[in-house]
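Trainee: Here's my sequence, what's the structure:
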Amino acid sequence: MGTHVIKMPDIGEGIAEVELSQWHVKVGDLVVEDQVLADVMTDKAMVDIPSPVHGKVIALGGQPGEVMAVGSVLISIEVEGAGNLKESAAPAPVKEAPVAPKVEVAVESKPAVAAAPRPAAVCQGPMVAREADERPLASPAVRKHALDLGIQLRLVRGSGPAGRVLHEDLEAYLAQGQSNASAPAAAAYVQRNDEEQIQVIGMRRKIAQRMQDATQRAAHFSYVEEIDVTAIEELRAHLNEKHGASRGKLTLLPFLVRALVVALRDFPQMNARYDDEAQVITRLGAVHVGVATQSDVGLMVPVVRHAEARSLWDSAAEISRLANAARNGKASRDELSGSTITLTSLGALGGIVSTPVLNLPEVAIVGVNKIVERPMVVKGQVVIRKMMNLSSSFDHRVVDGMDAALFIQAIRGLLEQPATLFVE
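Mentor: Next up is the predicted model:
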């Protein structure tokens, strides 16, 4: 038997160190070639580290949240044959990363209030045997989903890599349990006083650092404008009915990307990056639109490159492709960097007004709120129109308030008269 040592790989672009985000294996596990061993986090993207060999894990080189230098020992695997490490150079085994314990705190009883405690799930779906203190693999979003549903995550069988519990597993657990449930509904109402401590590492730590950096360094100001999107929604519905089957369905996002492209012709100062250390503003001709996308590991911003050269359907296809890659953790570093202006939307959850945080070093971000039907006065008549707010933020060090207002007004005019989006 020999030892095969896997070192922290060189991710590229001059990166000297990365953060170890998550282990998918533990000491004693048998692994096969191409099995994902760990996730590491660069400044922009999550990267999977696969195993190049079959063997047994004998040592882990770090703990989640630890920043490791490129070339340092990541993991040691016992293999058949000589391996790639001389016996004298074998690293000392590192114990498995400790898991933050769940802390149960006694809470003083108080009178009942309007907000009821979360019910515990009574369904008994396809369960898996785990120790009471064993922490199953799952993303923060899945853990929150399970908590909201009242499901004990350790009882759910995971179908993801290395037994990771996915959203689909929670749904399967509930579905199976509903078909077999026989417990009375009253048993669901149980008080809960448990707490869970979650270490801020990986993508969540990067997001926290970037948001803090953006709010500390840039002089944010926001501008909100109301837009009548009745006409463009009618155009979108017509195009989907006529071409949806052959070209794909259009959402509002590709129209917004097109409106950005056209408006930026008159407001090039918005399509820019500001290097505050060098005191240099770089205005770009290419429009690389970052589209904020929520994933299980947090907010990511994949980039639609050269939006100025794309049709509606080309933009729609690229937005869909990038969003899927980001949500599945497959977006590359290049796909998550290089934006010149960002578009952010919460879709149907967009609320009425928001205050987006700039994606530094960009100087503008355009936020989309939800569409609602409201009575409006048009030519002296009260009519029902589809209305939407744009809540946008700018870097006041670079962008003047008047220019920001005129820029959003230009986008408003383009969306309210959608034919002008295509007039050259």
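Trainee: Only C-alpha atoms from now on, for both contacts and neighbour counts.
Mentor: Noted.
Trainee: wait, what's in contact with the closest residue in space to residue 41 that isn't next to it in sequence?
Mentor: For residue 41, ignoring the flanking residues on the chain, the nearest one in space by CA to CA, 6 or more residues apart in numbering is residue 19 at 5.0 Å. Residues near residue 19 by CA atoms under 8 Å, 6 or more residues apart in numbering: 40, 41, 42, 64, 65, 66, 67, 68, 202.
Trainee: Could you do residue 281 as well?
Mentor: Contacts for residue 281 were tallied using CA under 8 Å, 6+ apart; they are 272, 273, 274, 275.
Trainee: Can you turn the buried part of those into a PyMOL selection?
Mentor: Selection of the buried residues among the contacts of residue 281 in PyMOL, burial being defined by 16 or more other CA atoms under 10 Å:
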select buried, resi 272+273+274
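Trainee: taking the contacts of residue 281 one by one, which sit in strands?
Mentor: Secondary structure assignment by DSSP state E places 272, 273, 274, 275 of the contacts of residue 281 in strands.
Trainee: Any chance of a markdown table for these, columns distance to residue 224?
Mentor: Putting these into a markdown table (distance: CA to CA, whole Å) gives the following:
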| residue | distance to residue 224 |
| --- | --- |
| 272 | 21 |
| 273 | 22 |
| 274 | 23 |
| 275 | 26 |
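Trainee: Tell me which helix or strand comes right after the helix ranked longest in the chain.
Mentor: Using DSSP state H, we find that the single longest helix of the chain is helix 230-247. Counting by DSSP states H and E, the next helix or strand C-terminal to helix 230-247 is helix 253-264.
Trainee: Would you mark the buried spots in the longest helix of the chain?
Mentor: Result for helix 230-247 [16+ other CA under 10 Å]: buried residues 230, 231, 232, 233, 236, 237, 240.
Trainee: okay, the angle between it and helix 253-264?
Mentor: With axes from the mean of the first three to the mean of the last three CA atoms, to 10 degrees as the basis, helix 230-247 and helix 253-264 are set at 120 degrees to each other.
Trainee: what's in contact with helix 230-247?
Mentor: If you take CA under 8 Å, 6+ apart as the criterion, helix 230-247 is touched by 248-252, 313, 385-387, 415-418.
Trainee: Select only the buried ones of the residues you listed in ChimeraX?
Mentor: Restricted to buried positions by 16+ other CA under 10 Å, the ChimeraX selection for the contacts of helix 230-247 reads:
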select :249,250,251,313,385,386,387,415,416,418
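Trainee: and the residue nearest to residue 41, which of the three is it?
Mentor: Of the three states, residue 19 takes strand according to DSSP: H, G, I helix; E, B strand; the rest coil.
Trainee: Second chain to compare with the first, below:
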Amino acid sequence: MGISIIKVPDVGEGVAEVELVEWHVKVGDLVKEDDVLAAVMTDKATVEIPSLFDGRVVELGADIGETLVVGATLLTIEHAGEGNATASDNEAAAASPVAQKEPEDKLPEPAPKAPEPKLPPAAPPVAGSARAPRAEGAAPLASPAVRARARAAGIDLRRVAGSGPAGRITDGDLDAVFAAGPAAVAAPKPGRSRREGAEDIRVVGLRRKISESMSLANARIPHITVIEEIDVTALEDLRATMNAGKGDKPKLTMLPFVSAALCRAIDQHPEINAHFDDDAGIIRRHSPVHIGIATMTDKGLVVPVMRHAESLAPFELAAEILRLAEAARRGKATRDELTGSTITITSLGPLGAIATTPIINHPEVAILGINKMAVRPMWDGAQFVPRKMMNISASFDHRVIDGWDAAEFVQRIKTLLENPALIFMED
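Mentor: Sure, this is the predicted structure:
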């Protein structure tokens, strides 16, 4: 048998270190070649590391949350044939407590038995009997007359020890309760119970990356947020009409229209579709519009990227948004699909608020937030009429986007969404 070390692989693109976010095995597990051993995270993508051998795991090289450099020991595996570990590596693995094996015919010595602490009884017996109250959840035994007396006195029979056969509660047991004071076994009053203690949760993996990203953006970017209300009645009518005749195309939500309007608005405001490298003092304006779609997953918020959104029609936008969201939620989005956005859209969907203050996805210079839609009475000059209204919240990097330019951009978005035909008109 040989001992082989599985090392942290080079995941490409200049990544020098990764964070261990999940173990799929434990010491002693039998694994086959290509079985997933662990998952590590780079700056955004999660990478699964497979086994190179059929064998048995003898040692784990790190704890969840640890940062490992490329080439560091991830774990060691015992397998048939020659191993890749050096002699010193083999000696270290053999000496490791997790790698030692007892001979099969030798049983481990039993650990000395410590005296068990005596726990106080759940409730002291209150009747004149040595019996303890019945096990938790067991129904009390009592005659209808005894039950009636207990109900009238507010006595909880589940806390009364019975002296009769099989623990049956007798009138004498109730008399003993009355003598001791009925408050001792009264049914608990309804109300909220107090809770104690706290739980420490280590910030690792995607949650750590989100925390670092938000801290960086909030610390380095002076935000200005512009909030505007949009009358989306006409847009909703158009959406319903297009969905009615969609055939086998994906259903249109609000996001494809917002994405299309964003691309059209950027045509007139190219300064919005940019990155700001504040270390180098460079603003890089991008020609293609690569929209990041903030997506909530079981492990946290990720931002898959819809590339060249400016070239896609509404149903194509809908299909790509659906594909990216599904890949992100299943943890299957690639590194390329999680990097390279030039501007981001965030939406809370049906949980949306009246207004939000979205945080920019560094190093971008703007983010567009979609808030909830509601029917509200709006004055048309003569009367109040019901209209479908939706607020948008757009945040900008105030170092490179002036307030006037930010307001103009938001007004352009408003005009396009309130007059959706303009989204599809050629300039």
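Trainee: follow-up on the earlier one: which of the contacts of residue 19 of the first structure sit farthest apart?
Mentor: 42 and 64 (13.6 Å; CA to CA).
Trainee: Let me see the ranges of the helices in the stretch 51-200 of the second structure.
Mentor: Secondary structure of the stretch 51-200 of the second structure (DSSP state H, counting those that start in this stretch): helices at 87-95, 144-153, 171-180.
Trainee: Can you add distance to residue 303 of the second structure and give those back as CSV?
Mentor: As requested, the helices of the stretch 51-200 of the second structure are exported to CSV (distance: least, CA to CA, whole Å):
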stretch, distance to residue 303 of the second structure
helix 87-95, 41
helix 144-153, 60
helix 171-180, 65
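Trainee: and residue 212 of the second structure, which of the ones you listed is closest to it?
Mentor: Judged by CA to CA, the one of the helices of the stretch 51-200 of the second structure that comes nearest to residue 212 of the second structure is helix 87-95, at 36.0 Å.
Trainee: roughly how far is the closest one from the heart of the chain?
Mentor: 40 Å (CA atoms, centre = their mean, to the nearest Å).
Trainee: measure the residue of the second structure positioned farthest from its centre to residue 54 of the second structure for me?
Mentor: The centre of the second structure is farthest from one residue, residue 172, which by CA atoms, centre = their mean lies 58.3 Å away. Here the criterion is CA to CA, to the nearest Å. By it, residue 172 of the second structure lies 71 Å from residue 54 of the second structure.
Trainee: Also residue 95 of the second structure?
Mentor: The value you get for residue 95 of the second structure to residue 54 of the second structure, if CA to CA is used, is 22 Å.
Trainee: for residue 383 of the second structure, same thing?
Mentor: 77 Å.
Trainee: Equivalent analysis for residue 395 of the second structure, please.
Mentor: Distance from residue 395 of the second structure to residue 54 of the second structure, counting by CA to CA: 53 Å.
Trainee: Between those two, which is the more surrounded one?
Mentor: A side-by-side neighbour count of residue 395 of the second structure and residue 54, using other CA atoms under 10 Å, places residue 395 first with 24 against 16.
Trainee: Now do the same for residue 239 of the first structure: its match in the second structure.
Mentor: Aligning on TM-score structural alignment places residue 239 of the first structure opposite residue 242 in the second structure.
Trainee: And for residue 343 of the first structure?
Mentor: Residue 343 of the first structure maps onto residue 345 in the second structure, with residues paired by TM-score structural alignment.
Trainee: ok, and the nearest residue to that match once chain neighbours are set aside, which helix or strand is that part of?
Mentor: Leaving aside its chain neighbours, residue 345 of the second structure sits nearest to residue 368 (4.8 Å; criterion: CA to CA, 6+ apart). Assigned by DSSP H and E, residue 368 of the second structure falls within strand 366-379.
Trainee: which residue numbers in the first structure go with the very next helix or strand once past that strand?
Mentor: Toward the C-terminus, strand 366-379 of the second structure is succeeded by strand 384-397 as the next helix or strand (DSSP H and E). Using TM-score structural alignment, the residues of the first structure aligned to strand 384-397 of the second structure are 382-395.
Trainee: Same check on stretch 11-24 of the second structure?
Mentor: Under TM-score structural alignment, the match for stretch 11-24 of the second structure is residues 11-24.
Trainee: repeat for stretch 299-311 of the second structure
Mentor: On the first structure, the counterpart of stretch 299-311 of the second structure by TM-score structural alignment is residues 297-309.
Trainee: Give the buried residues for the matching stretch.
Mentor: Applying 16+ other CA under 10 Å to stretch 297-309 of the first structure flags 297, 298, 299, 300, 301, 302, 303, 304, 305, 307, 308 as buried.
Trainee: Just give me the closest of those residues to residue 360 of the first structure.
Mentor: When those are compared for distance to residue 360 of the first structure (CA to CA), residue 301 comes out closest, at 11.8 Å.
Trainee: quick one, what contacts the nearest residue to that closest one once chain neighbours are set aside?
Mentor: Sequence neighbours aside, residue 292 is the residue nearest to residue 301 of the first structure in space, at 4.4 Å (criterion: CA to CA, 6+ apart). For residue 292 of the first structure, the contacting residues are 299, 300, 301, 302, 342, 343, 344, 345, by CA under 8 Å, 6+ apart.
Trainee: now those residues as TSV including distance to residue 81 of the first structure?
Mentor: Below are those laid out as TSV (distance: CA to CA, whole Å):
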residue	distance to residue 81 of the first structure
299	44
300	43
301	45
302	43
342	52
343	54
344	53
345	54
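Trainee: what about the closest residue in space to residue 30 of the second structure that isn't next to it in sequence, distance to residue 342 of the second structure?
Mentor: Counting by CA to CA, 6+ apart, residue 30 of the second structure lies nearest to residue 56, which is 4.4 Å off, once chain neighbours are set aside. Distance of residue 56 of the second structure to residue 342 of the second structure, given as CA to CA: 46 Å.
Trainee: before we move on, back to that, count of residues packed around the aligned partner of the residue nearest to residue 345 of the second structure in the first structure?
Mentor: When the first structure is aligned by TM-score structural alignment, residue 368 of the second structure is paired with residue 366. Other residues lying near residue 366 of the first structure total 25 when counted by other CA under 10 Å.
Trainee: again, but for the one 10 residues further on
Mentor: Each residue near residue 376 of the first structure was counted by other CA under 10 Å, and the total is 15.
Trainee: repeat for residue 24 of the first structure
Mentor: Per other CA under 10 Å, the neighbour tally for residue 24 of the first structure reads 17.
Trainee: circling back: tell me the one among the contacts of residue 292 of the first structure nearest to residue 329 of the first structure.
Mentor: Nearest to residue 329 of the first structure among these, counting by CA to CA, is residue 300 at 9.8 Å.
Trainee: Setting aside sequence neighbours, what's the nearest residue to the closest one?
Mentor: In space, residue 300 of the first structure is closest to residue 293, 5.2 Å off (CA to CA, 6+ apart).
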